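A.B. asks: Pasting a predicted model and its sequence here:
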Amino acid sequence: MTELNEQGGFRVSMLASGSSGNCTYIETPKKKILVDCGLSGKKIQSLMHEIDRDLSEVDAILVTHEHRDHIHGLGVLARRYGVDLYANEATWKALPTTVGQIKNEQKHIFEMGEVLTLGDMDIQSFGVSHDAVAPQFYSFHYHNKQFVMLTDTGYVSDRLRGLLKNADAYLIESNHDLELLRMGRYPWNLKQRILGDQGHLSNDDGALAVSEMVGDKTKRIYLGHLSQDNNIKSLAHETMETILSEKGLGVNHTFKVLDTDPYVATELFKV
């Protein structure tokens, strides 16, 4: 396994991103962590092997919220590997019984708005607007590099756009195309949930949000949490590139727009 240069940034792979399950891997020279475990333990191990890593190496798992597509494999991995787990107190209380027993010594409180230091990495938590008990996502800092994860939110506030501005890389939600959702097979009450302020960002909303956050440092924008029913990867990609280009931003010059997948890990890229 290749050692990271202390000054050379850190590495990230979106192992899975989509409405069926979410899991992201992040490593620095001193720490290896997962954010969410929304697939089976067996599938997550398979995805780790795709990037030449193993679950036995993971030091910690961060939880964003209690929805199944983010915690499906959490209990299994906790019991199998004895790894440290971090979530805010409200989320711990909201986890379904299907997660199973987790030892108290593995559970750590990481409250919204706080900064957690794990080894050589600082992690900023921030709240999002989603219909979970206390959903939060994370911004990761290692030396001068920053990676932001922002999905599962109905909107992005001005405060949040300012807090997350000019990161080196983003995972931003592009959950649905508005017309595909409106014309699709979902019942009206579910469509209303997705479209609401506590739902999910559309392709357009995700692009508009990230257009106000990219800066001189930004090199990669990954599109995440795409709906399998109400979106198409090429359409999400085209919408993002079009809106960013219309805003006069350097698409494919100063930064790239990249895709994620619910079944195939992205390359382990250097932030």
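C.D. replies: That came through fine.

A.B. asks: C-alpha only now, for contacts and for neighbours.
C.D. replies: OK.

A.B. asks: Settle this for me: Q198 is touching V156, isn't it.
C.D. replies: No - counting by CA atoms under 8 Å, Q198 stays clear of V156, with 10.6 Å between them.

A.B. asks: what's the overlap in contacts for the two?
C.D. replies: Counting by CA atoms under 8 Å, 6 or more residues apart in numbering, the contacts common to Q198 and V156 are S129.

A.B. asks: which element is Q45 on?
C.D. replies: Following DSSP states H and E, one finds Q45 within helix 41-50.

A.B. asks: just checking, what packs against that helix?
C.D. replies: strand 11-16, helix 74-81 (3 or more CA pairs under 8 Å, 6 or more residues apart in numbering; DSSP states H and E).

A.B. asks: Could you give me the buried positions within that helix?
C.D. replies: Using 16 or more other CA atoms under 10 Å as the test for burial, helix 41-50 gives G41, K43, I44, Q45, S46, L47, M48, E50.

A.B. asks: and the two most separated of those residues?
C.D. replies: G41 and E50 (14.4 Å; CA to CA).

A.B. asks: still on that earlier bit, between the buried residues of helix 41-50, which is closest to G82?
C.D. replies: Nearest to G82 out of those is G41 (CA to CA; 13.4 Å).

A.B. asks: Next up, the contacts around the closest residue to the closest one other than its chain neighbours.
C.D. replies: Closest residue to G41 apart from its sequence neighbours, by CA to CA, 6 or more residues apart in numbering: G73 at 5.2 Å. Contacts for G73 (CA under 8 Å, 6+ apart) come out as C37, G38, L39, S40, G41, V99.

A.B. asks: try it against this one:
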Amino acid sequence: MTVKVCSLSSGSSGNCQYIETENTRIIIDAGFSGKRIEQLLGEIQVDPRSLDAILVTHEHIDHSKGVGVLSRRYDIPVYANENTWKGMESTIKNVKTHNTKVFTTNRNIELKDVLIHPFNVSHDASEPVGYIIFNNKTKLSFVTDTGYINEGIKKRISNSHFYFMESNHDVKMLMEGSYPMMLKKRIMSLKGHLSNDDAADVLSEVLRGENEIVLLAHLSQDNNEPEIAYSTVRNGLLSQGFDVDNDLRLNMTNRDGISGIYSL
């Protein structure tokens, strides 16, 4: 059985990613209304009642909006660290006790046939995390909403078969755009978001050129364009000697809908 991955949507207006193995179905984040996530799952023929877990990266509403309603409606366990639970309490409301799963960041979680490793990232949230998902010999890394990626994170995510990598903004578009300077500084700070150039730099260090799948994610609606993100990362990898057309599969997520189903 292959591992299937689908970005249901990714962007500053909402995020939700779907992962399926032989025995397990999970989503990472639920940053839309319950109704919208039901629609997105329906487009890939997945019944929400079949979900085994919702993993939450952090409490911001574009990642947590639909967590509570989905958990209550379909009796789905929700996994988050203690500080994220506290941070999203007012957004998600009550979750049944048996579905409230509190983990410790940097400690593995076993769930059926997957091993889940939540790790610290750097963002202006209570205790934000990225996730590494292991299934047999397949490794998937999900890294968004972080201002930088240190050597420790690079080491953790290296040798993945699938990378879900933030490529939030184009620096020139951001600096020349209409955002107030305080917000621009926040986005570019160590607790903000990765730029297209940052994504290219990180990927050039962790990729092996062995047909990995890379999805560029969490693009800003105002300070990026899919074509710019793609070309920046592609050119960055080419400059480091990668044969982008043959060594790996570089693709984009969609902020308003699914981005295809990838099988590993």
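C.D. replies: Perfect, thanks for sending it. This one's a predicted model, so the numbers in the text were calculated from it and none came from an experiment.

A.B. asks: on that earlier part again, now the element after the helix holding Q45 of structure 1, going C-ward?
C.D. replies: strand 60-62.

A.B. asks: Quick one: list the elements packing against that next one.
C.D. replies: Going by 3+ CA pairs under 8 Å, 6+ apart, strand 60-62 of structure 1 lies up against strand 32-35, strand 84-87.

A.B. asks: and of these, who's closest to K233 of structure 1?
C.D. replies: strand 32-35 (22.5 Å).

A.B. asks: on average, how far is the closest one from the matching bit in structure 2?
C.D. replies: Compared with structure 2 after fitting, strand 32-35 of structure 1 deviates on average by 0.5 Å (mean CA distance after the TM-score superposition for structure 1).

A.B. asks: That strand aligns to what range in structure 2?
C.D. replies: The alignment of strand 32-35 of structure 1 onto structure 2 (TM-score structural alignment) covers residues 25-28.

A.B. asks: And stretch 69-76 of structure 1, by the same measure?
C.D. replies: Mapped onto structure 2 using TM-score structural alignment, stretch 69-76 of structure 1 covers residues 62-69.

A.B. asks: tell me how far the ends of that stretch are from each other?
C.D. replies: One end of stretch 62-69 of structure 2 sits 14 Å from the other (CA to CA, to the nearest Å).

A.B. asks: swap in stretch 203-217 of structure 2?
C.D. replies: In stretch 203-217 of structure 2, first residue to last residue: 13 Å (CA to CA).

A.B. asks: what's the burial count for P180 of structure 2?
C.D. replies: 9 (other CA atoms under 10 Å).

A.B. asks: Which residue in structure 1 aligns with it?
C.D. replies: Counting by TM-score structural alignment, P180 of structure 2 corresponds to P187 in structure 1.

A.B. asks: try S158 of structure 2
C.D. replies: In structure 1, S158 of structure 2 lines up with K165, judged by TM-score structural alignment.

A.B. asks: what's the closest residue to its match other than its chain neighbours in contact with, if anything?
C.D. replies: Spatial nearest neighbour of K165 of structure 1, chain neighbours left out: M213 (4.2 Å); criterion: CA to CA, 6+ apart. The neighbours of M213 of structure 1, taking CA under 8 Å, 6+ apart as the test, are R161, G162, L164, K165, N166, A167.

A.B. asks: can you tell me which helix or strand the fifth one belongs to?
C.D. replies: Going back to what we said before, that points to N166 of structure 1. Following DSSP H and E, there is no helix or strand that holds N166 of structure 1.

A.B. asks: burial count for it?
C.D. replies: N166 of structure 1: 21 neighbours (other CA under 10 Å).

A.B. asks: Apart from its neighbours in sequence, what residue is nearest the equivalent of S202 of structure 1 over in structure 2?
C.D. replies: Matched to structure 2 by TM-score structural alignment, S202 of structure 1 sits across from S195. Nearest residue to S195 of structure 2, sequence neighbours excluded (CA to CA, 6+ apart): H169, at 4.7 Å.

A.B. asks: In contact with the aligned partner of that neighbour in structure 1, which residues?
C.D. replies: Counting by TM-score structural alignment, H169 of structure 2 lines up with H176 in structure 1. Residues near H176 of structure 1 by CA under 8 Å, 6+ apart: H200, L201, S202, N203, L226, S227, N230, N231, A236.

A.B. asks: do the same with S40 of structure 1
C.D. replies: By CA under 8 Å, 6+ apart, the contact set of S40 of structure 1 is H72, G73.

A.B. asks: One more: M48 of structure 1?
C.D. replies: L15, D54, L55, A265.

A.B. asks: for structure 2, what spans make up the strands?
C.D. replies: Counting by DSSP state E, structure 2 has strands at residues 4-11, 14-20, 25-28, 53-55, 78-81, 100-103, 109-111, 114-120, 129-135, 138-143, 162-166, 212-217, 248-252, 261-263.

A.B. asks: Reformat these as CSV; add distance to S239 of structure 2 and mean neighbour count.
C.D. replies: Putting these into CSV (distance: least, CA to CA, whole Å; neighbours: other CA atoms under 10 Å) gives the following:
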stretch, distance to S239 of structure 2, mean neighbour count
strand 4-11, 27, 23
strand 14-20, 30, 24
strand 25-28, 32, 22
strand 53-55, 36, 24
strand 78-81, 38, 23
strand 100-103, 40, 15
strand 109-111, 38, 14
strand 114-120, 30, 20
strand 129-135, 27, 22
strand 138-143, 23, 22
strand 162-166, 19, 25
strand 212-217, 17, 23
strand 248-252, 15, 18
strand 261-263, 26, 14
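
A.B. asks: Since that was my last question, I'll sign off now.
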